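Novice: Predicted model and sequence follow; I will ask about them next.
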Amino acid sequence: MARISASVYTSHVPAIGAAFDHGKTGEPYWQKVFAGYEFSKQWLKQHKPDVIFLVFNDHATAFSLEMIPTFAIGTAAEYAVADEGWGPRPVPKVTGHPELASHIAQSVIQQDFDLTIVNKMDVDHGLTVPLSLMCGQTDAWPCPVIPFAVNVVQYPVPSGKRCFMLGQAIRKAVESYDAPLNVQIWGTGGMSHQLQGPRAGLINAEWDNRFLDRLIAEPAALAELPHIDYVREAGSEGIELVMWLIARGAMADVAGGPPPSVAHRFYHVPASNTAVGHLILENPA
């Protein structure tokens, strides 16, 4: 059967993609950000999965305010790179895994989670920036990717507890797939940041690092954190961190298995107006 071997967590700041695309990764401002992913690029080469299940949020490219799915799973064979107003990023198109995606949709819906099934969509920086950070410049991404979009833009948004429970359902779905696939689940977005209003530019490094501590050691308790705490402590866009709880809920220890090992942890401020967080957790073999 398939299994989830690791979870990866990372911010998906659009300015990081722009710096990457325009050859600015070695500039003093950006060098420290990209240095934090050097280990990760080598790790991914050594732990190449068969499929990446990538949790992200769309930024009004695939979904407008006319239609807002809470949870949407991509079941297409491929996904074009979105034009977010300045042309598509010069990165490879994304190849999907329709068979596994459809199986996960069937299983998760039967576990009482309502998913929107998406057979065609373009994917924006929320998905492509994490791939660039983990893979570097490449002519093709290393494996198929299943996009999983979560609404954290327009209220009401899902609770951290709901996301954590969804991760558990995704793990069960993956493990019931009748093929020996090595699957990684990635949670993206965050960390603390606010893009508008009197608190624009807010970064709360102490809260961010405490979130990373709790994500590793006490994810079930962390999942109980109410929305207002994210907004108050991490800014209006800090709510993106509930997507990390989907990835964390899919790890083996949540279902009674052994705890994961921390392969890599990184935190840096600032990157644009955002704190960058990154974590790699490995399930025991």
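Specialist: Perfect, I can see it now.

Novice: For the rest of this, base every contact and every neighbour count on C-alpha atoms.
Specialist: Noted.

Novice: Can you list the residue ranges for helices in the stretch 151-285 of the chain?
Specialist: 160-175, 205-217, 219-222, 227-234, 242-249 (DSSP state H, counting those that start in this stretch).

Novice: let's bring in a second model and compare:
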Amino acid sequence: MARITASVYTSHVPAIGAAMDLHKTAEPYWQPVFAGYDFSRRWLREHTPDVVVLVYNDHANAFSLDCIPTFALGTAAEFGIADEGWGPRPVPPVMGHPELAAHIAQSVIQQDFDLTLVNRMEVDHGLTVPLSLLCGERDPQREPWPFRVIPLAVNVVQYPVPSGRRCYALGQAIARAVQSFDEDLNVQIWGTGGMSHQLQGARAGLINRAWDNAFLDRLIADPAGLAQLPHIDYVREAGSEGIELVMWLIARGAMADCATPPSGPAPRVTHRFYHVPASNTAVGHLILEA
């Protein structure tokens, strides 16, 4: 059967993608950010999965205010790269895994989650920046991503957005779906977005180091308790865009120790990184191995 072997968590700051695309990663401002992912790239080469379920939020590229799904699962065989106003990023197209995606959809919907199924979709920096950070710069014509990707887009842009509790439960449901898939697949689940940041208003530029690191502590040691955190705490402490962090709870909920009852021990913390700033944003990164 398929198995979830690790969860990965990372910010998906668009300027990080621009720095890579413009070959600025060695500049003094950016070098400390990318140094935090050196270990992760080595780790991923040694622990390359067959499939990544990548949880991210769309930034008004695949979905507009005309249609805002709470949870949208990409079921296509391939996903193109969105043009976010300055041309698509020069990265490879994202190859999906329709069979596993269809199975997850069937299983999760039967567990009473209402997923939107997306058979054609372009993906933006929310998905491609994490891939670039972990996989490195790649020639889009000659170097495909080293694994298949199932995109899971979560609405954290237009209120009402899903609760941390709902996201955590969705992760648990995805884990049950993956474990019931009748093929020997190595699957990772990645949660992206955050950490603390606010892009507009009187608090634009807000970064809360203490809150971010406390969030990482609880994500590791007390995910079920963290899942009860109300929205207002994210907004008050981590800024209006800090709500993206509920997506990390989907990835954490999919780990074996979060099953009911637990189906495995607490994951091992393989890597933890935190840096300020990266384009007025706090960057957080974590790798948990089953």
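Specialist: Thanks, I have the structure now. Computed from a prediction, not measured in an experiment: that's the story for all the values here.

Novice: what TM-score do we get after superposing?
Specialist: The TM-score (TM-score structural alignment, normalised by the length of the first structure) is 0.99; 283 aligned residues with a CA RMSD of 0.3 Å.

Novice: most tightly surrounded among the helices of the stretch 151-285 of the first structure?
Specialist: The highest mean neighbour count among those, using mean count of other CA atoms under 10 Å, belongs to helix 242-249: a mean of 29.

Novice: Can you state the residues of the second structure onto which it aligns?
Specialist: Using TM-score structural alignment, helix 242-249 of the first structure lines up with residues 246-253 of the second structure.

Novice: again, but for stretch 204-214 of the first structure
Specialist: Under the criterion TM-score structural alignment, stretch 204-214 of the first structure matches residues 208-218.

Novice: One more: stretch 44-55 of the first structure?
Specialist: Against the second structure, stretch 44-55 of the first structure falls on residues 44-55 (TM-score structural alignment).

Novice: Which residues does the matching stretch contact?
Specialist: 97, 127, 134-135, 146-154, 185-192, 247-248, 250-251 (CA atoms under 8 Å, 6 or more residues apart in numbering).

Novice: Ok, stretch 12-19 of the second structure next?
Specialist: Residues contacting stretch 12-19 of the second structure (CA under 8 Å, 6+ apart): 25, 30, 89, 125-130, 132, 192-194, 278-279, 281, 283.

Novice: again, only this time at 6 Å
Specialist: 25, 125-126, 129-130, 193 (CA atoms under 6 Å, 6 or more residues apart in numbering).

Novice: Ile73 of the first structure falls within a strand, correct?
Specialist: Yes. Assigned with DSSP: H, G, I helix; E, B strand; the rest coil, Ile73 of the first structure falls within a strand.

Novice: Pull up the distance across stretch 170-186 of the first structure, start to finish.
Specialist: Chord length of stretch 170-186 of the first structure, first to last residue, is 12 Å (CA to CA, to the nearest Å).

Novice: ditto for stretch 215-230 of the first structure
Specialist: Rule used - CA to CA; the end-to-end distance of stretch 215-230 of the first structure is 14 Å.

Novice: From the contacts of stretch 44-55 of the second structure, list just the buried residues.
Specialist: 97, 127, 134-135, 148-154, 185-192, 247-248, 250-251 (16 or more other CA atoms under 10 Å).

Novice: the helices in the stretch 1-150 of the second structure, which residues?
Specialist: 14-21, 31-35, 38-46, 98-110, 125-135.

Novice: Rebuild these as CSV, extending it with distance to Arg166 of the second structure.
Specialist: Output for the helices of the stretch 1-150 of the second structure, formatted as CSV (distance: least, CA to CA, whole Å):
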stretch, distance to Arg166 of the second structure
helix 14-21, 27
helix 31-35, 31
helix 38-46, 29
helix 98-110, 13
helix 125-135, 21
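
Novice: Which one, of those helices, ends up nearest to Gly205 of the second structure?
Specialist: helix 14-21 (14.5 Å; CA to CA).

Novice: what stretch of the first structure does the closest one fall on?
Specialist: So helix 14-21 of the second structure sits over residues 14-21 in the first structure, by TM-score structural alignment.

Novice: Next, the buried residues of that stretch.
Specialist: Neighbour-count burial for stretch 14-21 of the first structure [16+ other CA under 10 Å]: 14-18, 20.

Novice: Equivalent analysis for stretch 88-103 of the second structure, please.
Specialist: For stretch 88-103 of the second structure, by 16+ other CA under 10 Å, it's 89-98, 100-103.

Novice: sorry, back to before: which of the buried residues of stretch 14-21 of the first structure are the two that sit furthest away from each other?
Specialist: Taking CA to CA, no two of the buried residues of stretch 14-21 of the first structure sit farther apart than Pro14 and Phe20, at 9.9 Å.

Novice: which residues do these two both contact?
Specialist: Joint contacts of Pro14 of the first structure and Phe20 (CA under 6 Å, 6+ apart) do not exist.

Novice: Where in the second structure does the lengthiest strand in the first structure fall?
Specialist: In the first structure, with assignment by DSSP state E, the single longest strand is strand 261-271. Mapped onto the second structure using TM-score structural alignment, strand 261-271 of the first structure covers residues 268-278.

Novice: List the buried residues for that stretch?
Specialist: When burial is assessed from 16+ other CA under 10 Å, stretch 268-278 of the second structure yields the following buried residues: 271-275, 278.

Novice: Name the surrounding residues that touch that stretch.
Specialist: 36, 282-289.

Novice: Equivalent analysis for stretch 111-124 of the second structure, please.
Specialist: Here stretch 111-124 of the second structure has contacts from 62, 71-76, 79-82, using CA under 6 Å, 6+ apart.
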